[in-house]
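Visitor: need a 3D model of the following:
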Amino acid sequence: MRVVVTDYNFEDLGIEREVFESIGAEVVGADAGTEAEVREAAEGADALLNQYAPVGPAAFDAAPDLRAVGRYGVGVDTVDLDAATERGVWVLNVPSYCEDEVSTHTLSLLLACERQVARFDSAIEDGDWDWKIGRPIFRQRGRTLGLAGFGKIPQRLARKASTLGLDVIAYDPYVDREELAEHDVEKVAFDGLLERSDAISVHTPLTDETRGLFDREAFAAMDEESVIVNTARGAVIDVEALADALEAGEIRGAGLDVLPEEPPDESPLVGREDVVLTPHVGWYSEESIVELRRTVAEDVARVLEGEAPENPVNDLGPE
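Guide: Have a look, this model is predicted:
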C-alpha cells in the first residue's frame, strides 16, 4: 500500500511513517502546490494525506485505487468532497485537536488589538516612548464580544473572555437560543452582532453562505471603535473591504491569523499599524501538532485496514 502526503511543512514524516509501517504501508512525501502537481503525486496512491494543496477530480482520476484522503485540520475546503464521494473515497479530518490553542490565540489577537501592543512595540523600536500613540484604549470589563459561529472553539473563547468581564453575544443560525444560554451567551441576529459588538471574533466554516460574510455593508454597520478578529477561514472576510473600512475609520482595528491568500501577495492589510497579522499559527502547540498528525494518520490506516473511519466528513453509506 502507498500513502502519499501531498504537501506538508513539518520537519519530517516520522509520525506518519510510524503509523503506516505498522500496517505495511509505504509513506511518500510530495511537495505539491497545484492541482496538476497533486494529480502527479497521487498516481498509484491508496491514500492521501493533505495539508494545503488542492485535491480535485484529476487527483482522484489519477489514483483509481484511492480509498481515503485525510486532511490535516478541521476544515476540508482543500478537497473536492463531491468528487471524492462520487468515487467512493473517504474524506477524513481532525475535528477536535486545537480548541485550547485557537481560542487562546484568538484572545491574544483581541488583546493585542485592544491594547495596541504591536503599535507600541513598533513605536519604541523607532525611539518613540509615548503612551498616547495607542489612544483610544478601552477597559475590557463591560464591553461586548460578538462571536460569528458558536462551535467548540468559540465556546472555549467565551469562557476565557468572561474572565475578563466581557459580555458575550453570538450569531449562529444553527445553534438554538437555549444552548447558547447554557454558556451564558446571548443569541443575536447578524445585524445585532454588527451593531452591538465592540469586538467581533470570526469562527464560521468557509461555505457559500459565509464567503465574504464580512463585506463593505457589514463593516459600515459596525461601531467605529470596534475591532474584528479572524482565526477561522480567511475568505469569510472581504479583505479589500476591510482595508477600506480601516482607512475610512469605520472600524478601529483587526487581528487576523488567516487570509484568503496565504502567504499574502501585496495584501492591503500588510504593514498597517491598525492590523495585527500572524501566519495561520493559531492551531499550533507542540502537543497539538503531534495530536493532529497522529489522529488523521491513524484514521486513514483504519480505512486501509478495512475498518470504518472515526472522523469521516462525507457519507459513503454502509461499508
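Visitor: CA atoms for contacts and neighbours, from now on please.
Guide: Noted.
Visitor: please list the outside residues in contact with the host helix or strand of Val3.
Guide: Using DSSP states H and E, Val3 falls within strand 2-5. Applying C-alpha atoms under 8 Å, 6 or more residues apart in numbering, the contact partners of strand 2-5 are 25-30, 41-42, 44-50.
Visitor: buried among these? Need that as a selection in ChimeraX.
Guide: To isolate the buried ones among the contacts of strand 2-5 in ChimeraX, judged by 16 or more other C-alpha atoms under 10 Å, type:
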select :25,27,28,29,30,41,42,44,45,46,47,48,49,50
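Visitor: rewinding a little: and the strand holding Val3, how far out from the chain middle?
Guide: Here strand 2-5 is found 25 Å from its chain centre; the criterion is C-alpha atoms, centre = their mean, to the nearest Å.
Visitor: please give me the structure for this one as well, since I'd like to look at both together:
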Amino acid sequence: MQKFKAVIEHATFYDLSMERDALGKMGVEVVDIVESGADIRKEAVDADAVMVETETIDRDLIYSMKKCKIIAVYATGYDNIDVKAATERGIFVTNAGNYCSEEVQDHALALIMASVRKLFLYSQALKSGNWEKKLGRPVRSLLDLKDLGVPIKGIPDTVLGIFGFGRIGRGLCRKARCIGFKVIAHDPLVPPEEILKEGATPVSFEELLEKSDVISIHAPLTEETRHKFSYNEFKKMKKTAILVNASRGAILDEAALVKALKEGEIQAAALDVLEEENPPSEDNPLFKLDNVIVTPHCAFYSERSQMELRRRILNQAMQALRGEVPDNLVNREVLAKLGRE
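Guide: The predicted structure is shown next:
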C-alpha cells in the first residue's frame, strides 16, 4: 500500500485515535504536532496532507511543501492559510463549513441576552458587596439593587443589528425574532430580498451603526472587514449600544473599543474572540472593564459539533489522498490549475 504522511495540529481536542485509525487503514503516517512537539514547518515539507486548527500556513511554508495535496482547516474561518499560494501550488484548501452554526447562533444569543438584561453587572455587584456605596443610599431590600442596572430596554423595544447575513447571521435572526427582537441587517454580499425573507430589514452600514441597540458580528475576517469597527464607527453608535462579536477578533479594533467603552461612546461589549489569542495576554485591558463580557473562543463548542468537526476534516483529507476533489473546497479555482474543472 502506498505510504502517505499527514501532519495534524489541533488545539481544541486531544485524542487522535479516530484520525489514526481511519488514516492508518490507508497507509498514512500520522504526525501529531501537539503531542510530539515537532516543528510543523519541518514536518510539512514532505507531508501529503496538512490538517491544522490555529497554525499559520504561510506562503513560504506552502512553497516548501514537496507533495502536499490538501490543507484542511479545523474551523469555518481560514484566514490563517495563504489560500492564494496554495492555489498557485495546486493544493486543495478546505474548511469545516457550517459544522457549528447552531452553537455559534446560540452563544451569540446568550451573550446578547446577558448584556441586554445586564446579568453579569447584577451578579458581580451582588457578589462583591459594598452595596450602599455602589447605590449611593441605604439598601432596604434586594429590590433596591435593581437600580444598579437602570435603564434596561424591553426586548420588543430593542433593535438587534446583524453584521454579516450568512448561515449564522440568518439563524440568529430567526431565533432573535422568536424572542421578540426587531432585527435589521447589513451584508453587501446578500441581496436585500433575502434579508427581507427572514423577517429582517436590510440597511446600510451607516444605518446599522446608528439604529442598532445591539450589533452582533457574523462576518468572515477579510481585508475588507479587518478593523471594520473602529473608533469612528463606535462614535456613530448609540451611547447605550452593545457590541457582540462571536466571529473573528480582528474585525474589531480592540484598542479603539477599549477607548470607546471607557469614554462611554458605547455601553458594553460581549466578546467570544480577541485580536490576539495565540496566546492571549492576561493584561488585555478588556479583562479589567466591568462593562465587558469575555468568553474564551468557545462559541463553536459542543460535544456534537466537536465530533462533526473532526469527521469532516478527516473525510476531506481522505478524499484528497484518494485522488478525489474534497468537500468544502474553498479555493475552487485550484481545479483549473489541476485540470479538473
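Visitor: please state their TM-score.
Guide: The TM-score (TM-score structural alignment, normalised by the length of the first structure) is 0.95; 317 aligned residues with a C-alpha RMSD of 1.7 Å.
Visitor: what range in the second structure does the strand holding Val3 of the first structure sit on?
Guide: Aligned using TM-score structural alignment, strand 2-5 of the first structure spans residues 5-8 in the second structure.
Visitor: mean deviation, the matching stretch versus the first structure?
Guide: Compared with the first structure after fitting, stretch 5-8 of the second structure deviates on average by 0.6 Å (mean C-alpha distance after the TM-score superposition for the first structure).
Visitor: wait, is Val50 of the second structure part of a strand?
Guide: Yes. Per DSSP: H, G, I helix; E, B strand; the rest coil, Val50 of the second structure lies within a strand segment.
Visitor: let me see the ranges of the helices in the stretch 1-150 of the second structure.
Guide: Using DSSP state H, counting those that start in this stretch, the helices of the stretch 1-150 of the second structure run over 17-24, 33-36, 40-43, 59-64, 83-88, 101-116, 119-128, 131-135.
Visitor: can you classify the residue nearest to the spatial centre of the second structure as helix, strand or coil?
Guide: Taking C-alpha atoms, centre = their mean, the centroid of the second structure lies closest to Ser247, which sits 2.9 Å from it. Under three-state DSSP, the three-state class of Ser247 of the second structure is coil.
Visitor: ok, back up a step: out of the helices of the stretch 1-150 of the second structure, nearest to Arg304 of the second structure?
Guide: Closest to Arg304 of the second structure of these, according to C-alpha to C-alpha: helix 101-116, at 9.6 Å.
Visitor: so that closest one matches what in the first structure?
Guide: By TM-score structural alignment, helix 101-116 of the second structure lines up with residues 99-114 in the first structure.
Visitor: same check, this time on stretch 56-67 of the second structure
Guide: Under TM-score structural alignment, the alignment places stretch 56-67 of the second structure onto residues 54-65 of the first structure.
Visitor: re the thing from before, export the helices of the stretch 1-150 of the second structure as TSV, with columns for distance to Glu277 of the second structure.
Guide: Below are these laid out as TSV (distance: least, C-alpha to C-alpha, whole Å):
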stretch	distance to Glu277 of the second structure
helix 17-24	26
helix 33-36	17
helix 40-43	19
helix 59-64	22
helix 83-88	21
helix 101-116	18
helix 119-128	23
helix 131-135	34
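Visitor: for Lys236 of the second structure, which of those helices is the nearest?
Guide: Go through the helices of the stretch 1-150 of the second structure one by one with C-alpha to C-alpha and the one that ends up closest to Lys236 of the second structure is helix 101-116, at 19.5 Å.
Visitor: just give me the mean distance for the closest one relative to the first structure.
Guide: Averaged out, helix 101-116 of the second structure is 0.6 Å away (mean C-alpha distance after the TM-score superposition for the first structure).
Visitor: now do that helix against helix 119-128: the angle between them, please.
Guide: Counting by axes from the mean of the first three to the mean of the last three C-alpha atoms, to 10 degrees, helix 101-116 of the second structure points 60 degrees away from the direction of helix 119-128.
Visitor: show me which residues of helix 101-116 of the second structure are buried.
Guide: For helix 101-116 of the second structure, the neighbour count (16+ other C-alpha under 10 Å) marks 101-109, 111-112, 115-116 as buried.
Visitor: so Ile215 of the second structure: helix, strand or coil?
Guide: Taking three-state DSSP as the rule, one finds Ile215 of the second structure in the strand state.
Visitor: so it touches Gly164, yeah?
Guide: No. If you go by C-alpha atoms under 8 Å, Ile215 of the second structure and Gly164 don't touch, sitting 10.5 Å apart.
Visitor: between these two, which is the more surrounded one?
Guide: Using other C-alpha atoms under 10 Å as the criterion, Ile215 of the second structure and Gly164 rank with Ile215 on top: 25 against 21.
Visitor: what does that one correspond to in the first structure?
Guide: Counting by TM-score structural alignment, Ile215 of the second structure lines up with Ile200 in the first structure.
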